[in-house]
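Novice: give me coordinates for this.
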Amino acid sequence: MRRRKHIKLRLQYSDAQDQPSERTVRPLGCFYWGKVWTLVAWCEARHAFRSFRIDRMVEVQAVEGAGGAFRDEPGKTLADFLRSVLPIDEQARFLPYFE
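Specialist: Take a look at the predicted model:
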């Protein structure tokens, strides 16, 4: 079985106060939360999960070269993110699909 290749992204992002920032992230998935699409990712700068509204992304680039590729690491996966946001009774229903 071939492993999926994971590539980091560099985002030029504008927050809710219209303040620009640049983030390097490990993308985990895109989700629709009521009214907006978001990218859920592990943020390299904050060392934490973050959600980025897609409509606030000014520019997105793949990080090229060896520094751009990444492997799943404990504590930085989509399953880990879901554990942090889902109630315990919902985890048993959803986590098997992401582990």
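
Novice: hey, let's count contacts and neighbours off CA atoms from now on
Specialist: OK.

Novice: middle-most residue in the chain, spatially?
Specialist: residue 41 (1.3 Å; C-alpha atoms, centre = their mean).

Novice: so which elements touch the lengthiest strand in the chain?
Specialist: Counting residues, the longest strand found in the chain (DSSP state E) is strand 20-33. On a contact count with 3 or more C-alpha pairs under 8 Å, 6 or more residues apart in numbering; DSSP states H and E, strand 20-33 meets strand 6-7, strand 9-14, strand 36-43.

Novice: want to put them side by side, so please do this one too:
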Amino acid sequence: MWQHDGNMSRTDRLLRLMQGLRSLEPPVTAARLAGELGVTERTIYRDIATLRGLGAVIDGAAGFGYTVIEDASLPPLAFTDEELEALVLGLREVEAVADPHLGAAATAALAKLRARLPDRQAHRLKHAVLSAHRYFPPPSATVDLRVLRKAAWDEMEIRISYRDKHGQPSDRQVRPLQIVFFQDSHCLLAWCCLRRDFRAFRLDRIATLDVTGPSFRPHRTSLLRQHLERLRGQTDGFGETSREQI
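Specialist: Below is the predicted model:
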């Protein structure tokens, strides 16, 4: 369920443990939790005790498994039934089309929602009428999209090795603005420092990615607005001129 590393902080481990107690089928054994987090069962026992000391209501014991009971003092989230269906549909779509890290984040978000909702709506979320599936998902990116998303948020220029639709390679210094999920591909909307113009790059055609700087803060929002306005002015919202760029 998680990709763990040896440098995980204790705080992060406790948060992930709580998330596991919420999302895995209860009662969850210490052995299962230890395997998910990459730690020993003894560590799980200590962390369960710590969570209880912090106020978490966790039923169960060693050898039987654990079940988390939400703190009744926390106010339930308030959604209409249609809002809830919309949230489920959106998060299921992310699970279906996003990279593994973002897909796992969508799964975790659904588990957190279910844990905080009133019983009736938690049941509705678990058995939602709406869902999303892709029999032919878009091609997977070959670079770490967490790095790309962070560079866009931090407004840092990146250098990419790219090949166009004809297979021609090029190196580009770009300002990443937004990742767009299209039906048949995912694209990076960016300002290309080489062409001195807006461009769209298919993620599955980016061979390498390096965050090089410099920072282009605080221009991301204004550049993105200009890029989207240009796209809206084309015939289909993402016209042939832009398609030729990718």
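
Novice: quantify their similarity with the TM-score.
Specialist: The TM-score (TM-score structural alignment, normalised by the length of structure 1) is 0.73; 80 aligned residues with a C-alpha RMSD of 1.8 Å.

Novice: re earlier: list the buried residues for the longest strand of structure 1?
Specialist: Along strand 20-33 of structure 1, these residues count as buried under the neighbour rule (16 or more other C-alpha atoms under 10 Å): 24-28.

Novice: now the residues you listed in JSON lines, with distance to residue 59 of structure 1?
Specialist: Below are the buried residues of strand 20-33 of structure 1 laid out as JSON lines (distance: C-alpha to C-alpha, whole Å):
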{"residue": "24", "distance to residue 59 of structure 1": "12"}
{"residue": "25", "distance to residue 59 of structure 1": "13"}
{"residue": "26", "distance to residue 59 of structure 1": "16"}
{"residue": "27", "distance to residue 59 of structure 1": "15"}
{"residue": "28", "distance to residue 59 of structure 1": "18"}
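
Novice: pick out the most distant pair among those.
Specialist: Farthest apart among the buried residues of strand 20-33 of structure 1 by C-alpha to C-alpha are 24 and 28. That separation is 12.8 Å.

Novice: show me where structure 2 has strands.
Specialist: With DSSP E as the criterion, structure 2 has strands spanning 57-61, 65-69, 156-163, 169-181, 186-192, 197-202, 206-215.

Novice: so for residue 221 of structure 2, which of those strands sits nearest?
Specialist: Residue 221 of structure 2 lies closest, by C-alpha to C-alpha, to one member of these: strand 169-181, at 7.8 Å.

Novice: corresponding residues in structure 1 for the closest one?
Specialist: The alignment of strand 169-181 of structure 2 onto structure 1 (TM-score structural alignment) covers residues 20-32.
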